[in-house]
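> Pasting a predicted model and its sequence here:
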Amino acid sequence: MACEKVLVVDDDAKIIKIVCHCLEKAGFLTLTAVDGEQALQVVEAEEPDLVVLDLMLPKLNGLDVCRILIEEHDIPVIILSAKGDELDRITGFRMGVDDYLSKPFSPMELVLRVQAVLRRASGLKKRENSQALVRGGLEVDPKTRRVAVDGKMVSLTGKEFELLWLLFSNPQQVFTRMQLLKKVWHSDYQGDENTVTVHVRRLREKVEPDPAEPRYIKTVWGLGYKFEISEKS
C-alpha cells in the first residue's frame, strides 16, 4: 500500500524540518512549500492526501490557499495559526477545515491529528459504499459525491457534502448544532457553532428550490436541524 502524502506549508524552515521529521518517522511521505503560490503548485503536481497549512504565508495568504484547497481540490486541511487567534480558528472552520492547531504546538500532537483526520477521511470513503439515495427530487450518491436536485447537478464542498449526507441519511433525526459540529467538523468548541449555521445556509442556497422556505433541511427551533420532505414536494 502506497504511503500517504502530506504537504507541509510554512515559511519557517525550522518548523518544516521538525514537522516533516516527525511525519516521516510515522510513515508518511512529505512534501513542502514555503509560500501560498508554491503550495498550490505542489498540490496540482503531487495530489497530496492532506495539507498542513500555516496561515501567515507570503505571496498568497493561508486563508486564500485554504479556500482553494477546500472548494477546488477537496483535500483535508489542518490549519496552523498563532496562539489565541480565535478569529482565524472560526474562519477556518466556517470554510470547512478538518482540524486546527495553535502555535506553539507539539509536533507529535500534530502527527496524531494528521493520522486522525486521514482515518476519518478513509472511514468516510468506506461508509460511502452505500447506494445512491433519492428523496423528494433530491439525489445523493455517496460513492461519487454526486448531488442532483430534480435532475440538475449541484456542486458542493467537502464539508457541505458531509453535512448534507449526515442529515439526508438520517431522515427525521434532529441534530443539534453541537452534534453536527462534532460529527462533521470533529470540534467540541462551542464558539464554532455558528460555523454550522453558515454551512446550513450555504447548503440551502444550493439544494433548496426556495431557501427561504426549505423543502428538505428543516430548522427545529431551539434544537437544531433535520432532513424532512415537505408535503408540497
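Okay, I see it. Numbering: from 1, shown residues only.

> going forward, measure contacts and count neighbours with C-alpha atoms only.
Noted.

> Cys3: neighbour count?
Residues within reach of Cys3, counting by other C-alpha atoms under 10 Å, total 11.

> what about it, which helix or strand?
For Cys3, there is no host helix or strand (DSSP states H and E).

> What ranges does this structure have for its helices?
Remark: helices assigned in the chain by DSSP state H are 13-25, 36-46, 62-68, 86-95, 107-127, 158-168, 177-180, 193-207.

> what's the longest one in contact with?
What that stands for is helix 107-127. Residues outside helix 107-127 that contact it (C-alpha atoms under 8 Å, 6 or more residues apart in numbering): 18-19, 22-23, 26, 49-50, 76, 78, 98-99, 101, 143.

> tell me which residues in that helix are buried?
107, 110-111, 113-115, 117-118, 121 (16 or more other C-alpha atoms under 10 Å).

> quick one: which of those is nearest to Leu133?
Nearest to Leu133, judged by C-alpha to C-alpha, of these is Ala121 at 20.9 Å.

> about what we covered before: so which of the helices of the chain gets nearest Leu138?
helix 193-207 (7.8 Å).

> What residues sit buried inside that closest one?
By neighbour count on 16+ other C-alpha under 10 Å, the buried set for helix 193-207 is 193-196, 199-200, 203-204, 206-207.

> The structure to be compared is supplied as follows:
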Amino acid sequence: MINYDENILVVEDDVQISRFICYALKQEGFRYQAVDSAQGALEMIVLGHIDLILLDLGLPDFDGMEVIEKVREWSDIPILVISARDQDKEKAAALDIGADDFLTKPFSTTELMARIRVAIRHLRKNIGNDTNTILIKDDLKIDLSKRLVYLREVEVHMTPMEYSLLALFFKNIGKVLTTRYIIQKVWGVEYGDDTQALRTLMAGLRRKIESNPAKPQYIVTEIGVGYRMKDI
C-alpha cells in the first residue's frame, strides 16, 4: 500500500456511501476527511490543507453546483463530482463551472481510485511545472509557465482538465490525436476508453475558445478517429 501525502475531502450526506468511499481511501493509503453538508465542506476548504474534493451534488443544505462555483471563486483545488445525476447536460454543467471530473453512481472502487490517481497526477504536474514556453495560434495563446490561456489577449478561465487538454493540442498542432491517445494523456492509462467524458470535456473547452463551437476554428473533429488542432 502506498501512503499518499495528499489530503482528500469527502463531501457526501449518504452515510453508507460516505463510509464506502472512506474505507476505500483508507485501504489505498490516502489521507481523508469527511463532511455531510455543503457548509461543512466550505468550512473545511477555507481552513486549508485540502488537496482534492470528492463532491456529491445532492447535499441537504444547498446544491453541490453552488459549492463548485464558490470554491472556483478563489481556488483551483481539483474537484471530482460523484453523483447519481447521469444526464450529459448535468455533467457538462458541472464541468463547465469548474469541476475537473464526473463519476456517476453507482461506481466501483477500481474506477473511483483510477479517477483519484488521475487528479493527483494533474495536481503534482501543476505544482512541478517549470516550463516557460508561450505558444500562440491565431488569437489563442497559452502560457505554459503560468498555466494561463488568452483569447484575443483576454484571459480565459480554464479548469485543470480543460487546460491539460488544450495544452496537449498546442504541443501537437497539426497532428491527428486519437481519442484513446488523448484519454491516456489527459486522464491516464487506467481510465479506459470513456469517450463520453472526452466529448463532454471537449464541448466545454470549445464553448470557451470557439466563436462558433459547431464550426470550430481551432480544434476540429476527425470523425471516427479523434481530434486535431489546425496548423493553418
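Happy to help now that I have it. This one's a predicted model, so the numbers in the text were calculated from it and none came from an experiment.

> wouldn't Glu162 of the second structure be in contact with Arg199 here?
No: Glu162 of the second structure is beyond contact range of Arg199, at 11.7 Å (criterion: C-alpha atoms under 8 Å).

> between the helices of the first structure, which one is nearest to Met56 of the first structure?
helix 62-68 (6.0 Å).

> Name the residues of that closest one that come out as buried.
Across helix 62-68 of the first structure, burial judged by 16+ other C-alpha under 10 Å covers 62-63, 65-67.

> Same check on stretch 75-91 of the second structure?
Result for stretch 75-91 of the second structure [16+ other C-alpha under 10 Å]: buried residues 76-83, 85, 91.

> Please identify which pair of the residues you listed lies farthest apart.
Greatest spacing in the buried residues of stretch 75-91 of the second structure, by C-alpha to C-alpha: Asp76 and Arg85 (23.4 Å).

> what's the closest non-adjacent residue to Leu31 of the first structure?
Nearest residue to Leu31 of the first structure in three dimensions, chain neighbours excluded: Leu7, at 4.5 Å (C-alpha to C-alpha, 6 or more residues apart in numbering).

> counterpart of that neighbour in the second structure?
In the second structure, Leu7 of the first structure lines up with Leu9, judged by TM-score structural alignment.

> cool, Glu37 of the first structure as well?
By TM-score structural alignment, Glu37 of the first structure lines up with Gln39.

> isn't its match right up against Asp61?
Yes: the pair Gln39 of the second structure and Asp61 passes the contact test of C-alpha under 8 Å, sitting 7.4 Å apart.

> With neighbour numbers in mind, choose between these two.
Counted by other C-alpha under 10 Å, Gln39 of the second structure and Asp61 do not tie: Gln39 has more neighbours, with 15 against 11.

> for the more buried one, what are its contacts?
With contacts defined as C-alpha under 8 Å, 6+ apart, the neighbours of Gln39 of the second structure are Asp61.

> Starting from Met202 of the second structure, give me the distance back to it.
31 Å (C-alpha to C-alpha, to the nearest Å).

> Ok, Lys185 of the second structure next?
14 Å.

> And Ile68 of the second structure, by the same measure?
Here Ile68 of the second structure is placed at a distance of 19 Å from Met202 of the second structure (C-alpha to C-alpha).

> Find the centremost residue of the second structure, please.
Centroid-nearest residue in the second structure: Asp100, 1.8 Å away (criterion: C-alpha atoms, centre = their mean).

> what residue of the first structure matches up with it?
Counting by TM-score structural alignment, Asp100 of the second structure lines up with Val97 in the first structure.

> Quick check: its match touching Ile75?
No: in this structure Val97 of the first structure lies outside contact range of Ile75 using C-alpha under 8 Å: 9.2 Å.

> Quick check: closest non-adjacent residue to Phe161 of the first structure.
Arg145 (7.2 Å).
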